[in-house]
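Visitor: sharing a model that was predicted from the sequence below.
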Amino acid sequence: MRSTEDTVLPTRERIREAAVARFGRDGFSAGLRTIATDAGVTAGLVIHHFGSKEGLRRECDAYVLGVIRAEKIRTATSGTATGMLAQLAEIEQYGPLALYAVRSLQAGGQLATDFVAQMIRDAEAYLAAGVEAGTIRPSRDPVGRARYLTFQGMGSLMLWISLHPEMVTVDDFRSALREISDQITLPALELFTQGLFVDRTMLDAYLMHVPDPPGDPAVP
C-alpha cells in the first residue's frame, strides 16, 4: 500500500485504501459513513464511485488479491534471494492487506468463497510461473499444491490472530506481521528448500495406495 504521507492519492484510491484499513480493523460491519470519514470524503462520494458497500468490498478484494499476486509472482520467478530479502525488510507494509484477507475469510458467505477461490487460482498461476522460470519444482497436482499452500498460509494467519486478539488492529497488525514472519520464515524456507522426510518412502506408498495416481511431474 502506498503511503498517503508522501503522495496525495486520487479520491477513488483514497477511499479504497481507507476501506481496506477499516474493514481490516472492524470487519465488514463497518459502515460507509465511517469509511468516508476515514478517507476525508462524504458517504455520497463513496456511493458515487462504488455504487454500494458490496461494490466497494469487491474492489477492495480485487486490489488486495492483485497486490498479493504481484508480490508472489515476483518472489517465485526472481531466482535470487534479493527480492525475498527486500520483501521481508518491508513486511510491515502488507499488514493491512493481510488483516483484510483474514477478515474476508472470517466473514464467510459467497464473497469469502470467491476470495479464496481467486487466491487459489492466483497461487496456481504464480507457482506455474516459478516452474517455467526454473525456480520451483513441478508438481503432480498443481491445483492441489496451490490449494494446500493457500490454506496453509491463510490458516496460519487466522490461528495467530485467534491466539493474539489484542493485536488485531491495523497499526498493531503491522508489528504482528513482522513477528509472524520472524517466527515462520526459517522453518518454512527449510521445509520448502530441503524437504522434511529423508526419502520418498511415504510418497511412494501413498501413490501405490490411491487409484490412478499421477505420474512424476515433467521437468521443463
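Guide: Great, that's in hand.
Visitor: only C-alpha atoms from now on, for both contacts and neighbour counts.
Guide: OK.
Visitor: number of nearby residues for Cys60?
Guide: When counting by other CA atoms under 10 Å, one arrives at 24 neighbours for Cys60.
Visitor: quick check: it touching Arg16?
Guide: Yes - here Cys60 lies in contact with Arg16, judged by CA atoms under 8 Å, at a distance of 6.2 Å.
Visitor: give me the neighbour count for Asp212.
Guide: As a burial measure, Asp212 scores 8 neighbours (other CA under 10 Å).
Visitor: quick one: contacts for Phe151?
Guide: Listed by CA atoms under 8 Å, 6 or more residues apart in numbering, the contact set of Phe151 is empty.
Visitor: what helix or strand is it on?
Guide: helix 142-163 (DSSP states H and E).
Visitor: tell me the contacts of the closest residue to Thr135 other than its chain neighbours?
Guide: Leaving aside its sequence neighbours, Thr135 sits nearest to Gly79 (CA to CA, 6 or more residues apart in numbering; 5.5 Å). Gly79 makes contact with 133-135, according to CA under 8 Å, 6+ apart.
Visitor: one more to weigh against that first structure:
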Amino acid sequence: MRSAPADSTTRERIRDAAVLRFARDGFGASIRSIATDAGVSPALVIHHFGSKDELHAECDEQVLAEIRKAKNESIDELAAGQSILHRFAATDEYAPLLGYVLRSLQDGGPVGRSFIEQMVEDAIGYTKHGVDAGLVKPSLDEAARARYLVLSALGTLMLELTLNPQEDPSDISGLVRGFLMTSYLPMLELYSEGFFTNRRMLDEYLLYVPDPPQDAATEPPSE
C-alpha cells in the first residue's frame, strides 16, 4: 500500500492503516489496533465506517483497485518500451497488497472467496489489456487462463508461506522479498519463453475435448 499523502482524508488514513494491519495480523485485528495505527480513536473509526465489516469491504475495494492500477500501468510501460525494473524494486510499497491478498486467501469464507473471484475477474480485464497491447499471446479461453494464473500465483504464495514460515509473521515485507527472490526468475522465464518446445501436447488434448474453443480448429498442428 503506498504511503498516504499528507493531505489525505481521515477516512483514507484509517482505511490504509486497516489494510496494513489486516495484512500483518489477519482480519481478526481489532478496531482499537487499527485506530491506534491511524492515530484516531476507535469511535472515529466506527463513525466513518459503521462496523469492521464495512471497513473490511472498503479495504477489499482499495486493494483490488491498487492491483488493477499496478498491472495496467506495467502493461502500458512495457508497451511504450519502458523498463519496469523499478516495480521489482518496490517490494516494500506493494508488500501490504500481497499480504492482504494472502490473508484473504487464508481467511476463506464467503468474503474471502468473493475477494479472490473478483481478482480473477480483474485479471481477465488486464490480461485482455496485455493482449490488445501486443504483449500477451491470445488464449483459446481467456477467462480460464486468467483464472489459472491467479490461482496458481496464490497457491504458490500460500505453499511458500506454509513450507517456509516467517519467524515474524507480521513481517510482510520480509515475506514478499523472500517469495519474489525465489519466484521471479522461473516465473518470468516461463511467461517469456514457455515450457514445452512445441505445442504437440496441446494439439493432442484438443482432439479429445468434446467442445473445443471456437478458434482451436483453426490452429495448425505443430511439426
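Guide: Cool, the structure landed. Since the structure is predicted, the reported quantities are computational estimates derived from the model, not experimental observations.
Visitor: superposed, how do the two chains score by TM?
Guide: Remark: TM-score between the superposed chains equals 0.91 [TM-score structural alignment, normalised by the length of structure 1]; 217 aligned residues with a CA RMSD of 2.1 Å.
Visitor: one step back: preserved in structure 2, out of the contacts of Gly79 of structure 1?
Guide: On the basis of both residues aligned by TM-score structural alignment, their matches' CA atoms under 8 Å, what survives of the contacts of Gly79 of structure 1 in structure 2 is 133-135.
Visitor: buried members of those into PyMOL, please.
Guide: The PyMOL selection below is limited to those of the kept ones among the contacts of Gly79 of structure 1 classed as buried (16 or more other CA atoms under 10 Å):
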select buried, resi 134+135
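Visitor: so which of the kept ones among the contacts of Gly79 of structure 1 are in strands?
Guide: With DSSP state E as the criterion, strands contain none of these.
Visitor: now the kept ones among the contacts of Gly79 of structure 1 as CSV including distance to Ala146 of structure 1?
Guide: Below are those laid out as CSV (distance: CA to CA, whole Å):
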residue, distance to Ala146 of structure 1
Ala133, 17
Gly134, 17
Thr135, 16
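Visitor: in helices, which of the kept ones among the contacts of Gly79 of structure 1 appear?
Guide: Ala133 (DSSP state H).
Visitor: longest helix of structure 2?
Guide: Per DSSP H, structure 2 has its longest helix at helix 52-79.
Visitor: just checking, Gly95 of structure 1 touches Glu179?
Guide: No - with contact defined as CA under 8 Å, Gly95 of structure 1 does not reach Glu179; the gap is 11.1 Å.
Visitor: between these two, which one's more packed in?
Guide: Gly95 (23 against 13).
Visitor: quick one: residues contacting the aligned residue in structure 1 for Ser173 of structure 2.
Guide: Aligned against structure 1 by TM-score structural alignment, Ser173 of structure 2 finds its counterpart in Arg174. For Arg174 of structure 1, the contacting residues are 91-96, by CA under 8 Å, 6+ apart.
Visitor: out of the residues you listed, which are shared with structure 2?
Guide: Kept across both, from these, using both residues aligned by TM-score structural alignment, their matches' CA under 8 Å: 91-92, 95-96.
Visitor: and those as JSON lines, adding secondary structure?
Guide: Supplementary listing: the kept ones among the contacts of Arg174 of structure 1 in JSON lines, determined by DSSP: H, G, I helix; E, B strand; the rest coil:
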{"residue": "Ile91", "secondary structure": "helix"}
{"residue": "Glu92", "secondary structure": "helix"}
{"residue": "Gly95", "secondary structure": "helix"}
{"residue": "Pro96", "secondary structure": "helix"}
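Visitor: next, the buried residues of stretch 154-170 of structure 2.
Guide: 154, 157-158, 160-161, 170.
Visitor: same check on stretch 177-186 of structure 1?
Guide: Going by 16+ other CA under 10 Å, stretch 177-186 of structure 1 has these buried residues: 177-178.
Visitor: so what's the gap between that stretch and the chain middle?
Guide: 15 Å (CA atoms, centre = their mean, to the nearest Å).
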